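1. Task: produce atomic coordinates for the following.
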Amino acid sequence: MVLNRLREDVRTALAKDPAATSAVTVALLYPGLHAVWGYRIAHWLWDRGNTFAARALSQLVRLLTGVEIHPAADIGRRLFIDHGASVVVGETADIGDDVLMYHGVTLGGDSMRREKRHPTLEDGVTVGANATLLGAITVGENASVGAGSVVVDDVPAGTTVAGSPAKPVSGTGSDRVTEDCSPE
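-> From the prediction side, this is the model:
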């Protein structure tokens, strides 16, 4: 089971990163992938009440990869964090399956209360470089967020948003947002 999940993560990186040249390279040298693997262990500890160990591990992973994922966040399968630098995923964030995030993405909170305060990314979402998503918002299935965007409202499924504050630029979801896109 675990080995199959690791292989699945490597295959995802190979499929989503045109610069990926081999499974060995991906497995050994991709910090976004290492951050997800570290998160999975920390989340396992968190779910079993070992919150201190989970937080300690998440901070070690942050130090080594530059990616901070709170161990209480819920993350689905095949998350790929391309470049893996300066990504922050908050405590109550929910990330679905087959999500692609680029460097500098923040899934941040907008409340000091102990409640759902971080974004939900549904299946197939793409989030461009340096995008900031704040609050208990939902980014719908197969939606895209442009690089540098600030998202504070829900994004409907299949919609591409860009800018600060983010506004829809496409309703088809077919225009996949990459790290090279600029907000309008």
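2. going forward, measure contacts and count neighbours with C-alpha atoms only.
-> Will do.
3. in a strand, that's where residue 62 is, yeah?
-> No: read with DSSP: H, G, I helix; E, B strand; the rest coil, residue 62 is helix and lies in no strand.
4. so who does it touch?
-> Residues counted as contacts of residue 62 (C-alpha atoms under 8 Å, 6 or more residues apart in numbering) are 35, 68, 69.
5. Of those, which is the most crowded?
-> Neighbour tally across these (other C-alpha atoms under 10 Å): the maximum, 28 neighbours, falls on residue 69.
6. That residue is in contact with residue 89, isn't it?
-> Yes: counting by C-alpha atoms under 8 Å, residue 69 touches residue 89, with 4.7 Å between them.
7. Show me where this protein has its helices.
-> For the chain, the helices defined by DSSP state H cover 2-16, 23-29, 31-47, 51-65.
8. Next, name the residue at the spatial heart of the chain.
-> Centroid check for the chain by C-alpha atoms, centre = their mean gives residue 101 as the closest residue, at 4.8 Å.
9. give me every residue that touches it.
-> 79, 80, 81, 82, 126, 127, 128, 129.
10. sorry, back to before: can you tell me which of the helices of the chain is most buried?
-> For those, the stretch with the most neighbours on average is helix 31-47, a mean of 21; neighbours defined as mean count of other C-alpha atoms under 10 Å.
11. and this one, so I can compare the two:
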Amino acid sequence: MEIVELARTVRERDPARPSWIEAVTCYAGLQAVLMHRLAHALYRRRFKALARAVSHTNRFITGIEIHPGAKIGRRLFIDHGMGVVIGETAEIGDDVLIYHGVTLGGLSLANRAGPGGKRHPTIGDGVAIGAGAQVLGPIRIGDGARIGANAVVASEVPAGETVIGIPARPPHEHRILTGQSVGRAAPPSPGYGLLDQPCDPVGEEIATLRAEMAALRAELATLKRQAANQATSQAGVPAAE
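-> Reported below is the predicted structural model:
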């Protein structure tokens, strides 16, 4: 019975360890998935207006908007859930974790494959998507991938990969782009609930800011040296090495 499977998933994956009654009655993500099953069944039988009515009621009750045409696998856990939006042609595999504020959306009004074509992402099995992340377009997120909080993903993510930031990239690429390769600070983590070890979001933000300041100071020092060398050369004095 799916309600039991979903409640077991909630109890296993939520650190709050709710009771069975709490999991069934107080978790909007569980309720949203169950209501979507009804909406999707009506949608497949071409009762589209009724399906949209059920979907609209689902959004009103849970704060989670799932188009009745979306395909959702087993044991989806939407934690907190408020503000989650899942588009019509989105496909979600089994054992996926989605936090609040996530959008599985499209990039344009036109279908790539014409009417009824694919516009929204396909999420593989065991994927975790952090709060506020935007996954956009007809792309695939590979099995076991992790998407950091507030990331914007518009290209394919390989299986098992972790991506963060805007645009979403693996953490080591962000270290290079922000000058963190000097080793002064660790890269930001994907976000709460996406790592096996505890993480400190505030500390990570401070570490990122320190790394950016160090890169800016190094760049400023270089510019000062260049200006001093130019001034001395114009004055006819040999430039300092």
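12. re earlier: now render the helices of the first structure as TSV, adding distance to residue 97 of the first structure.
-> Shown next, in TSV, are the helices of the first structure (distance: least, C-alpha to C-alpha, whole Å):
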stretch	distance to residue 97 of the first structure
helix 2-16	11
helix 23-29	19
helix 31-47	13
helix 51-65	21
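13. To residue 159 of the first structure, which of these lies closest?
-> Of all these, helix 2-16 sits nearest to residue 159 of the first structure, with 19.9 Å by C-alpha to C-alpha.
14. Between the helices of the first structure, which one is closest to residue 138 of the first structure.
-> For the helices of the first structure, proximity to residue 138 of the first structure was assessed by C-alpha to C-alpha; helix 31-47 is nearest, at 21.2 Å.
15. Direction-wise, compare that closest one with helix 51-65 and give the angle.
-> 170 degrees (axes from the mean of the first three to the mean of the last three C-alpha atoms, to 10 degrees).
16. residues in the second structure aligned with helix 31-47 of the first structure?
-> Using TM-score structural alignment, helix 31-47 of the first structure lines up with residues 28-44 of the second structure.
17. Repeat that for stretch 96-110 of the first structure.
-> Counting by TM-score structural alignment, stretch 96-110 of the first structure corresponds to residues 93-107.
18. ok, and for the matching stretch, which residues are buried?
-> 93-106 (16 or more other C-alpha atoms under 10 Å).
19. What's the match for residue 79 of the first structure in the second structure?
-> With TM-score structural alignment as the criterion, residue 79 of the first structure matches residue 76.
20. got a list of what that match touches?
-> Shown in contact with residue 76 of the second structure (C-alpha under 8 Å, 6+ apart): 6, 33, 94, 95, 96, 97, 98.
21. among those, which are in strands?
-> Secondary structure defined by DSSP state E assigns 97, 98 of those to strands.
22. Columns distance to residue 16 of the second structure on top of the contacts of residue 76 of the second structure, output as a markdown table?
-> Shown next, in a markdown table, are the contacts of residue 76 of the second structure (distance: C-alpha to C-alpha, whole Å):
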| residue | distance to residue 16 of the second structure |
| --- | --- |
| 6 | 16 |
| 33 | 20 |
| 94 | 22 |
| 95 | 19 |
| 96 | 19 |
| 97 | 16 |
| 98 | 16 |
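23. Identify, from the contacts of residue 76 of the second structure, the entry nearest to residue 153 of the second structure.
-> Closest approach to residue 153 of the second structure among the contacts of residue 76 of the second structure (C-alpha to C-alpha): residue 98, at 14.4 Å.
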